[in-house]
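# no FASTA, just this:
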């Protein structure tokens, strides 16, 4: 009797072990299957991420190329607008596309004011400063050509004052000279000499306290394309 019980118990235990093993196998299979599915999802997400990064990179490159093209087009448009405005301003100085203030002359990239009143060199410099400008400096041959075209005579220039005068100097030899004034409006001695234009192409020294006309210069504003197009409708078309 005891042997049957023992055998039955053993059989029952073996049966329980088998069931546990089967359950474990089922759980393991589920875990494996779940892991495989999640791995596949992860691979898909990784692939999607890589494709998205490629598309973003391509889009950025495309945008950069578009940006460069837009910049080139803007520069070309600005150049054409400036040339057209310059021609319009030659025929009609008060044209609204003119980038210089009223009574200022547009030449190259700058605006020039030729004064009608007479002032000392120091006061001339202050007047230019009050107009957000400075006394004329000869930076290149284009400025020299502008001076020649205006037949200027006895106008103060933006050259630093000095204690001793020298002989007449040719204007073109002063292009980009370190002598050009860098702004210092301290009171000048009555014996200081400042330079002005004589006979269009020569520089002459005179006392800084001598009243003369003066030339102010400042950078011209960019020409606005819309200012050219406005009111430029051909006759008969409204």
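Looks like it came in fine. Computed from a predicted model, the values in this text were never measured in an experiment. Numbering: from 1, shown residues only.
# only C-alpha atoms for contact and neighbour calcs from this point on.
OK.
# same for the lengthiest helix in the chain, what does it pack against?
Of all the segments assigned as helix in the chain under DSSP state H, the longest by residue count is helix 2-91. In terms of contacts (3 or more Cα pairs under 8 Å, 6 or more residues apart in numbering; DSSP states H and E), helix 2-91 is packed against helix 225-229.
# in the helix it packs on, which residues are buried?
225, 227-228 (16 or more other Cα atoms under 10 Å).
# now swap in stretch 192-201 and tell me
Of the residues in stretch 192-201, 192-198, 200-201 count as buried by neighbour count, 16+ other Cα under 10 Å.
# before we move on, the earlier item: redo the buried residues of helix 225-229 as a markdown table? Include distance to residue 33.
As requested, those are arranged in a markdown table below (distance: Cα to Cα, whole Å):
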| residue | distance to residue 33 |
| --- | --- |
| 225 | 68 |
| 227 | 72 |
| 228 | 73 |
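# ok, so of those, who is nearest residue 208?
residue 227 (41.9 Å; Cα to Cα).
# does the closest one touch residue 97 like I think?
Yes. With contacts defined as Cα atoms under 8 Å, residue 227 counts as touching residue 97 at a distance of 4.9 Å.
# residues making contact with the next helix or strand after the longest helix of the chain?
For helix 2-91, the succeeding helix or strand toward the C-terminus, using DSSP states H and E, is strand 105-107. Here strand 105-107 makes contact (Cα atoms under 8 Å, 6 or more residues apart in numbering) with 98-100, 111-113, 146, 220.
# next up, a structure to set beside the first:
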């Protein structure tokens, strides 16, 4: 391959997808891990204001990516867009309105969701440190609690100049 062809291929690769500053890239999505806390509704709204949506974890690979990123943070709970607030025990991804039962993937802690005290209608990605290990799974918690949150947006094409 000539130097010209190689440079041309590099230019094509350079016109790539990119995420906004502060967002992390995985596949064709960008992820924002908040530094502030909100209740679940506030997290839904803030993600929209940031140009994304509260994350919907659709595959094991996406879940694994999020686990790998969260281990870098000291926070122990992040809101995700999963809720059974409309129909008890029917968990729905609230942006797409897709029932969790149809996606084929979930990552609940054993024994969850349990709707403890009949007040747990929103899902968080939660770190459990009780066994000496750091284990991330989903947990149902009260929607009015204040947690960090994860937003997701599609990559947008960007041109790299230089």
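Happy to help now that I have it. From a predicted model like this one, the values you see are computed outputs, not experimental measurements.
# picking that back up, shared neighbours of residue 227 and residue 97 of structure 1, which are they?
Between them, residue 227 of structure 1 and residue 97 have no joint contacts when contacts are counted by Cα under 8 Å, 6+ apart.
# picking that back up, in strands, which of the buried residues of stretch 192-201 of structure 1 appear?
Secondary structure assignment (DSSP state E) places 193-198 from the buried residues of stretch 192-201 of structure 1 within strands.
# which residues in structure 2 form strands?
According to DSSP E, structure 2 carries its strands in the segments 16-18, 24-26, 29-33, 53-54, 77-83, 92-93, 98-99, 122-128, 135-141, 148-154, 156-158.
# between those, which one is nearest to residue 61 of structure 2?
Go through the strands of structure 2 one by one with Cα to Cα and the one that ends up closest to residue 61 of structure 2 is strand 24-26, at 9.9 Å.
# which residue numbers in structure 1 go with that closest one?
Strand 24-26 of structure 2 lines up with residues 105-107 of structure 1 when matched by TM-score structural alignment.
# center of structure 2 - which residue?
With the centre of structure 2 defined as its mean C-alpha position, the nearest residue by Cα atoms, centre = their mean is residue 55, 3.6 Å away.
# surely that residue meets residue 94?
No. Between residue 55 of structure 2 and residue 94 there is no contact under Cα under 8 Å: 9.7 Å.
# tell me, what's touching those two both at once?
By the contact definition Cα under 8 Å, 6+ apart, residue 55 of structure 2 and residue 94 are jointly contacted by residue 81.
# how far away is the residue nearest to residue 228 of structure 1 when sequence neighbours are not counted from residue 226 of structure 1?
Distances taken as Cα to Cα, 6 or more residues apart in numbering put residue 97 closest to residue 228 of structure 1, at 5.5 Å, once the chain neighbours are dropped. Distance from residue 97 of structure 1 to residue 226 of structure 1, counting by Cα to Cα, to the nearest Å: 8 Å.
# residue 80 of structure 1 now?
Residue 80 of structure 1 is 13 Å from residue 226 of structure 1, where distance means Cα to Cα.
# could you do residue 217 of structure 1 as well?
26 Å.
# equivalent analysis for residue 63 of structure 1, please.
Here residue 63 of structure 1 is placed at a distance of 26 Å from residue 226 of structure 1 (Cα to Cα).
# onto which residues of structure 2 does stretch 54-72 of structure 1 map?
The aligned range for stretch 54-72 of structure 1 in structure 2 is empty, by TM-score structural alignment.
# any idea how far that stretch is from the chain center?
The chain centre lies 20 Å from the centre of stretch 54-72 of structure 1; the measure is Cα atoms, centre = their mean, to the nearest Å.
# same thing with stretch 148-162 of structure 2?
Averaging C-alpha positions (Cα atoms, centre = their mean) puts stretch 148-162 of structure 2 14 Å from its chain's average.
# report the buried residues of it.
Within stretch 148-162 of structure 2, the residues scored as buried using 16+ other Cα under 10 Å are 148-155.
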